[in-house]
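1. just coords:
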């Protein structure tokens, strides 16, 4: 079996850093577009398409609590210049200045350097989204060496899937693609021991492309030799009242080996703090944890919910996903309820609250569905969802 050597591990760690920078930068670019900070601008009879004003960007970072002050905001933007993500529209300045100067994302003007490393990571993201949005059974809770790994896949089945999706012409080509994905930190063996080979070994996606990032992560050195959980952005649960750790909610009813954390150095203490939706599976000192208890005070049956005069009112909510998802957890079975809400996510801004019961998604009644069906309906549907809920009048 082809075990990992130090050169491969070192390269994967470097590619993980690059991948995180690419994801963080793209999430910021989309957010600035949505808030209309990026637009065509004129100066001295010249038009600069898709550009933003440096000073306005600094103000935006502070207003959104992405940076504590202007110095940190400048440092964050300089980090993006150093990694060829943004540049001055005329390339007159190599340093980011808190001034009325025009800067632009290289992805918006076609100057982003598509080197081989970037191409592999971008292809990995496309494959990740294709797997996550499909209804196949490629990603499952699987066991290896007595431990269970959530959303893992068998190498040989992944190769079959690549050929089926016409991502590779034959098994040899598919295996080479898997090896490139591993060397670029897109996937990883669950125990971090073996390179990618056409076998029954288990692997997971190492980069979670959907996780909501904070820009401050650009300035924090990431730990190595980890595999990120691939729970979607609407999987979030607080572990207990005395810790800042967060765990993902999984469909599995069994226990699993997982360690989760919140980057407290990146978060404020108020409700606007960032809640990480990306728990990390660790290879050292694992902790066995069961699935969370329901947030409902007591079980509620469908008959009770729909009974005449029941103390529940209906609401129609419109949720528009941000670049990484919707920001809430659905759990239960006939009826399903909202288990948790990311306070900084799209769902919270739309009025989604814990303990609400899900009645319909985009006009489709889901009162007789379990949480898996609702999850798939959301993930495979449009970016904007119309969700009808029922909430207790006097909780």
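-> Arrived safely. Computed from a predicted model, the values in this text were never measured in an experiment.

2. alpha carbons only for contacts and neighbour counts from here, please
-> Noted.

3. show me where the stretch 251-395 of the chain has strands.
-> 256-257, 280-281, 288-289, 312-320, 328-332, 336-341, 357-361, 364-365, 384-392 (DSSP state E, counting those that start in this stretch).

4. Included below, for side-by-side comparison, is a second structure:
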């Protein structure tokens, strides 16, 4: 049975990172007493919830804008073998007084190696954040500041001292595994993990809570030609007035208003590299922002042209401190990417960003070979203070 469950889990393509986020939401349901022992037809079912009550909770806590979206979301959790009817009598999630349960609560969900590694990384991160005089600090490398950093050998010392591993060899092996799963990295992405003074960092801010609707809107990767602009950088209009529109600015100064997307939901709409649900865009209640469909570049630019000796480009370093809803710019294209739009009242504009600039590096990592969904992911998993190197044509 365990092997069958494991094969079903893997066949559905579930991302270990997204599974962890769902488990995090499950803990909130336990805390809110929605998940508890319930009695039905003279039988007690432990750790279950009532479907109708959970749908109400999703709406009340703004995890879903309406009942239809909430039902679709929970159906996806059923399809991905995360929740089930307590008697497995229903394959569909019904918004009724029926009892469902997380498979992790009754031991029928297989925790494969990927999920276990991700949860171990989260546990270590929380411990390090909460201790006094933590080894996680803001540090500088090549004049660039990085968040959530640690020195490799100091991490090894800490893991052994705290009993997380039996010896230094096991500690190195643990850190190598965390690096392979994208939980930690060398700040410049150039090295594997070593018991040395190399500067590393946690790539993931485990304290950033995702909404469940982000998972509902995560689609399979699309090609650049059919993907919209990355909307992580659009800024809210008059946020203090509760407005739910964003502003996108083109070279022609034409203004387009698109659906509201907060910074917390960027990865799903930007075409993240680890999709959790393979559904059509129409299933989500938050449509992708289709804005600036044509490139603002007068002509395509290649990396060879950009890096050739005597090329008419200059490099500039921009330090952008994001606000509550983003950084205020739009990235488009790939290999290299370019700045498609800049909000004139946003952080990026204040830092000197301009349209048509070509993105050279993100927080010290060269990104000339990457497309914009990948760059979007790098920005979202990085610190709020964003350091971009851009190439600008000499006029």
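-> Arrived safely. The structure presented is a predicted model; accordingly, all values stated were derived computationally and were not measured.

5. sorry, back to before: minimum distance to residue 213 of the first structure: which of the strands of the stretch 251-395 of the first structure has it?
-> strand 280-281 (14.1 Å; CA to CA).

6. what stretch of the second structure does that closest one fall on?
-> Following TM-score structural alignment, strand 280-281 of the first structure has no partner segment in the second structure.

7. what packs against that strand?
-> With contacts defined as 3 or more CA pairs under 8 Å, 6 or more residues apart in numbering; DSSP states H and E, the packing partners of strand 280-281 of the first structure are strand 227-228.

8. After the strand it packs on, which helix or strand is next? Please name it.
-> Using DSSP states H and E, the helix or strand that follows strand 227-228 of the first structure in sequence is strand 237-238.

9. Quick check: which of the strands of the stretch 251-395 of the first structure is buried the most?
-> strand 336-341 (a mean of 25; mean count of other CA atoms under 10 Å).

10. relative to strand 328-332, how tilted is that strand?
-> Counting by axes from the mean of the first three to the mean of the last three CA atoms, to 10 degrees, strand 336-341 of the first structure points 140 degrees away from the direction of strand 328-332.

11. How many neighbouring residues does residue 65 of the first structure have?
-> Here the number of neighbours of residue 65 of the first structure (other CA atoms under 10 Å) works out to 19.

12. Just tell me what it corresponds to in the second structure.
-> Match for residue 65 of the first structure (TM-score structural alignment): residue 62.

13. Minimum distance to residue 221 of the first structure: which of the strands of the stretch 251-395 of the first structure has it?
-> Nearest of the strands of the stretch 251-395 of the first structure to residue 221 of the first structure, taken as CA to CA: strand 280-281 at 15.2 Å.

14. what distance separates that closest one from the centre of its chain?
-> Centroid displacement of strand 280-281 of the first structure relative to its chain, using CA atoms, centre = their mean, to the nearest Å, is 14 Å.

15. hang on, the earlier thing: export the strands of the stretch 251-395 of the first structure to a markdown table and tack on distance to residue 94 of the first structure?
-> A markdown table is the format used below for those (distance: least, CA to CA, whole Å):
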| stretch | distance to residue 94 of the first structure |
| --- | --- |
| strand 256-257 | 46 |
| strand 280-281 | 36 |
| strand 288-289 | 49 |
| strand 312-320 | 36 |
| strand 328-332 | 40 |
| strand 336-341 | 41 |
| strand 357-361 | 48 |
| strand 364-365 | 53 |
| strand 384-392 | 39 |
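
16. And the ones you listed: which comes nearest residue 28 of the first structure?
-> Per CA to CA, nearest to residue 28 of the first structure of these: strand 312-320, 16.8 Å.

17. Residue 169 of the first structure is nearest to which of the strands of the stretch 251-395 of the first structure?
-> Per CA to CA, nearest to residue 169 of the first structure of the strands of the stretch 251-395 of the first structure: strand 280-281, 32.6 Å.

18. which residues does the corresponding residue of the second structure for residue 171 of the first structure contact?
-> Residue correspondence to the second structure (TM-score structural alignment): residue 171 of the first structure is matched to residue 168. Residue 168 of the second structure makes contacts with 156-157, 160, as judged by CA atoms under 8 Å, 6 or more residues apart in numbering.

19. Let's see if you can find the most crowded of those.
-> Neighbour-wise, those (other CA under 10 Å) top out at residue 156, 23 neighbours.

20. Which residue ranges of the stretch 51-200 of the first structure form strands?
-> Using DSSP E, counting those that start in this stretch, the strands of the stretch 51-200 of the first structure run over residues 86-88, 102-105, 140-144, 147-154, 187-189.

21. got JSON lines for those, with distance to residue 16 of the first structure and mean neighbour count too?
-> Converted to JSON lines, those look like this (distance: least, CA to CA, whole Å; neighbours: other CA atoms under 10 Å):
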{"stretch": "strand 86-88", "distance to residue 16 of the first structure": "20", "mean neighbour count": "24"}
{"stretch": "strand 102-105", "distance to residue 16 of the first structure": "21", "mean neighbour count": "23"}
{"stretch": "strand 140-144", "distance to residue 16 of the first structure": "23", "mean neighbour count": "15"}
{"stretch": "strand 147-154", "distance to residue 16 of the first structure": "19", "mean neighbour count": "20"}
{"stretch": "strand 187-189", "distance to residue 16 of the first structure": "10", "mean neighbour count": "25"}
